[in-house]
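Undergrad: compute the structure for the input listed below.
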Amino acid sequence: MKIAYFSPLNPIKSGVSDYSEELLEYLGGYGKIDLFIDDYRPSNSWIYEQFNVFNYRRIFENHGKNDHDVNIYHIGNNDNHSYIYQVCLEYPGIVVLHEPMLHHFIFSQTIGNNRVRDYLRELDYCYNSRRAEIIKSTLEERDENSWYDYPLLDRIVDSSLGVIVHSEFARAKVLEVNQCARVRRISHHWSPPPPDHMRTPERLRETLGFRPEDFLVGSMGYINSSKRIDALLRVIAKAKKMGYPVKLLLVGKMLSGSEVLRWIEDLDLEDDVLVSGFVDTMTFAEYLNVPDLFVALRYPSAGETSGSVIKMMGAGKPVVVSDRYAFGEFPDDCCVKVAAGENEEDELLEKLVYYMDNPDERLALGERSQRYILKHHDIQDAARGYVHFATELLSGG
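TA: The predicted structure follows:
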């Protein structure tokens, strides 16, 4: 099979970039893959050693004619995917929908570029009679939370040969849009970390300024309001007042406009919270082994499957997640779930205190998490799933 593969790659700082580079190493064993990217040069040299890399404009120059059996398009809810969205509407293929929500992306591409008519056309295509209601909330009131109610998936689903998603929640969202869509759930893979040159957790804790007796909570991934960092910080402050030696490690890029540093100062947690900023893939893999427990809340949420959470669980760490959407699909004995809403902080504090007081239970939970990920999120299975789905679509099955 010969595949034209469209995705962000590093140095584009995106979870999809990491996902694709991990997958490509395994998917490449099933056929010839050509990569199509935007105006940059991939930062990992092995990409050029294993694949041909082309600018996506080549597809338009050839009017879509090429000798590939299928195009695979990775689509996420941000501007990194603008050229991919453009090509996949013109030349249908398999869409990998990393989250069942594109409103933020489409709003940025249209309203963000003064293309109001294009935004209105998208509303008409997806919702038609509800256009006035949506305009009131998204344009007049500028209520970004309302975007989650209108995912704007219709056009990309309708134009695809098939859709790959990572959860049953996302699969249901696609079928809501088009009940005839060919959609396949392929679990978000877990990729084994590089075994060499990794510092020990004990050494890293010392390097980062944490004591052996500290209970270290971790949060990894882009730092934004939907990660509920404000709630997590308040819970950390409450646990400290109860006498627990709890610290917090925040790993990830802080998005512009973030109030995290002010929250830390207001809660008098400057000596208890370390914000690392963006880290490279190797450092990220090292940091996975440092915390005693991770917190990965999402509200509001687009229903995405978090690659960071898969990595945390794969590292054998207990993880606290919001009990909704894709996160809610994890078995109850493999992670800790708290309800989003008014009781969120109380539940989170209760769970945090329990696992600080019961280290054996915490370690057992981490072991169950790891076993589950190794069994159900194997990267070889994911690569085979891509090939099998493409083969079915091409054969008309």
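Undergrad: when you work out contacts or count neighbours from here on, use the C-alpha atoms and nothing else.
TA: Noted.
Undergrad: can you show me the strands along the stretch 151-300 of the chain?
TA: For the stretch 151-300 of the chain, the strands defined by DSSP state E, counting those that start in this stretch occupy 162-165, 183-185, 215-220, 246-251, 273-277, 293-296.
Undergrad: run through who's touching the last one.
TA: It refers to strand 293-296. Outside strand 293-296, the residues within contact range by CA atoms under 8 Å, 6 or more residues apart in numbering are 216-220, 227, 232, 309, 312, 317-322, 362.
Undergrad: just to revisit the earlier point, I'd like the strands of the stretch 151-300 of the chain laid out as JSON lines, including mean neighbour count and distance to Glu49.
TA: Shown next, in JSON lines, are the strands of the stretch 151-300 of the chain (neighbours: other CA atoms under 10 Å; distance: least, CA to CA, whole Å):
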{"stretch": "strand 162-165", "mean neighbour count": "24", "distance to Glu49": "27"}
{"stretch": "strand 183-185", "mean neighbour count": "20", "distance to Glu49": "31"}
{"stretch": "strand 215-220", "mean neighbour count": "22", "distance to Glu49": "31"}
{"stretch": "strand 246-251", "mean neighbour count": "22", "distance to Glu49": "31"}
{"stretch": "strand 273-277", "mean neighbour count": "17", "distance to Glu49": "31"}
{"stretch": "strand 293-296", "mean neighbour count": "24", "distance to Glu49": "36"}
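Undergrad: would you do the same for the sequence below? I want to compare the two.
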Amino acid sequence: MRLAWFSPLPPVHSGIAAYSLDVLQGLTGRHAVDLYVEDRVWQAAGGHLHAGRGPETAALPGPLGLPLFRAYDFPVAHTRHPYDLVVYQMGNAACHRYQWPYLLRWPGLVVLHDAALHHARAHALLADGRDDEYRDEFRFNHPGVDPRVADFVVAGLQGSPYYLWPMLRTVMCRARGVVVHGDPLRRALAEEFPDTPIRTVSMGVPDPWEEGSGLRAQGSESRPNGGSGLTAQDSGSVLPADRRPPTAGIVVSAFGVITPEKRILTILRALQAIRAEVPGVRLRLVGEIGEHYALWQDVAATGTRDIVEVTGYVDDEQLAAELRAADVCLCLRWPTARETSASWLRCLAAGKPTIVPDQVSTVDVPTLDPRHWLLKHDRTDAGAVFQPPPVTRAVAVSIDLHDEDAMVRQALRRLVADAALRDQLGHNARAWWEAHHTLPRMHRDYEAALAWGAAQSEPGWPEDAPAHLRPSPSGWARDLTAPFGVEVDILA
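TA: Have a look, this model is predicted:
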């Protein structure tokens, strides 16, 4: 199958860029894939303004040796040699902005990483001064909502409206098919968009114990939850001196861009409350500090500067080392766009105990409630009341956001002190990853999804779609030449 692949790619610092490469590794031997990227990826690969000379476009060698093109090259390439399927890796971040014009004009298979796209779409329109078009799209996506809500976003009063109104209809009605990474989300979207074909593909992540230094091959651990797993040689060779994973004490880690949504302030307050009980506990924040987050103010306010370490951006090999070094992992993103957290899955793959929010993406995962340390999300039948399922089935600890501070504090207090519980949760976490989230399983699911997506028909636009989303093919030419009195309708 010939595939056109639209996705962020390195050097863009995006989880979806790394995910896309993991998927492509399993597809390149079976399909001919052309990569279509935004300008900064093209230029980082050595490309210039024009992709080719004369009528032909020239590809650059991209990741995995695949042909790399500017997105602007796609219309000509697709017209001359139509692709069997166009795949859009779509998320709620600015690095996906370039994909929108192509997705709306050439429907394809949309891999929906975030079930809310308001942030990215609003930014794309408002940054270009297209306020009225944003208002039109808001009305189209949310016809039952007072259209004046859009004025709050136009005025800069953003934040909550982005999560309350996800602006999904535009994408859902133009996709040949939509892929998501969990059955709970698939069911919810199928109820909201019954005319859109939707299927689930397992999200897979690499095994951190088979990357980089190859610790298993050196016999350092028989299974991946036996402490940090880093020898002195390993810790000195994997990271620069100021970014090495610590090798002593209890290491509590959080991964990804450091933002308030990761509940960092809640974590800091919890650690400050229990630090006297656990000398040597440290918080390791693995990632860049978000542009709009004053992290160090929260650190100062909680008096935790001496136990907080920030790595900055790390590459895949460094990330694997950080995962191996952690004792407890915190994956507490909220508010959420109902995404499946790749960083959480990486923690499971590393065999680490994790603390997560109790939300739609984890309702099918057996978790412990730290208020009473009993199991949730395992059985719902009446018999479970009289014969509760064993707590040894738990994969993670989950937090009710209505009682967030107390539950995070209670969860950390128990996990940092109870090595046996950490070991049990880590063992189950690794088993859950092996059953549901390996790369080979994701590759198998993608093979089926690609064949399914190619068989779907191209959807038409709904009658109430905004005019700017379905422009007249010659309208732009007329607008350009009208001031000069030039007639462009050659058949008039």
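Undergrad: and the contacts of strand 293-296 of structure 1, which two are furthest apart?
TA: Largest separation among those by CA to CA: Lys227 and Arg362, giving 22.3 Å.
Undergrad: tell me the residue furthest from the middle of structure 1?
TA: Centroid-distance maximum for structure 1: Gly243 at 34.6 Å, with CA atoms, centre = their mean.
Undergrad: of Lys227 and Arg362 of structure 1, who's got more company?
TA: Taking neighbours as other CA atoms under 10 Å, Lys227 of structure 1 and Arg362 compare with Lys227 leading, 21 against 18.
Undergrad: ok, and the closest non-adjacent residue to the residue mapped onto that one from structure 2?
TA: Here Lys227 of structure 1 is matched to Lys262 in structure 2, going by TM-score structural alignment. Computed as CA to CA, 6 or more residues apart in numbering, the closest residue to Lys262 of structure 2 that is not its neighbour in sequence is Arg333, at 4.2 Å.
Undergrad: in contact with the corresponding residue of structure 1 for that neighbour, which residues are there?
TA: Using TM-score structural alignment, the equivalent of Arg333 of structure 2 in structure 1 is Arg298. With contact set as CA under 8 Å, 6+ apart, Arg298 of structure 1 has these partners: 226-228, 321-322.
Undergrad: wait, is Asp132 of structure 2 part of a strand?
TA: No. Counting by DSSP: H, G, I helix; E, B strand; the rest coil, Asp132 of structure 2 falls outside a strand, being helix.
Undergrad: which other helices and strands does the longest helix that structure 2 contains contact?
TA: Using DSSP state H, we find that the single longest helix of structure 2 is helix 419-436. With contacts defined as 3 or more CA pairs under 8 Å, 6 or more residues apart in numbering; DSSP states H and E, helix 419-436 of structure 2 has these neighbours: helix 342-349, helix 404-417.
Undergrad: what's the most buried one of these?
TA: Highest mean neighbour count of these: helix 342-349, a mean of 25 (counted as mean count of other CA atoms under 10 Å).
Undergrad: after superposing, tell me the mean distance of that helix to structure 1.
TA: Mean deviation of helix 342-349 of structure 2 relative to structure 1 after superposition (mean CA distance after the TM-score superposition for structure 1): 0.6 Å.
Undergrad: what range does the following helix or strand past that helix cover in structure 1?
TA: The helix or strand immediately downstream of helix 342-349 of structure 2 is strand 354-357, counting by DSSP states H and E. Using TM-score structural alignment, strand 354-357 of structure 2 lines up with residues 319-322 of structure 1.
Undergrad: re the thing from before, could I get the contacts of Arg298 of structure 1 as CSV with distance to Glu141 of structure 1?
TA: Below are those laid out as CSV (distance: CA to CA, whole Å):
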residue, distance to Glu141 of structure 1
Ser226, 20
Lys227, 23
Arg228, 23
Val321, 31
Ser322, 28
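Undergrad: quick check: Val87 of structure 1 is in a helix.
TA: Yes. Counting by three-state DSSP, one finds Val87 of structure 1 located in a helix.
Undergrad: go ahead and confirm Ser457 of structure 2 touches Arg176.
TA: Yes. The pair Ser457 of structure 2 and Arg176 qualifies as a contact (CA atoms under 8 Å) at a distance of 6.1 Å.
Undergrad: between these two, which one's more packed in?
TA: The neighbour comparison of Ser457 of structure 2 against Arg176 (other CA under 10 Å) goes to Arg176, with 27 against 12.
Undergrad: what's the more buried one aligned with over in structure 1?
TA: Match for Arg176 of structure 2 (TM-score structural alignment): Leu161.
Undergrad: ditto for Gly108 of structure 2
TA: By TM-score structural alignment, Gly108 of structure 2 lines up with Gly93.
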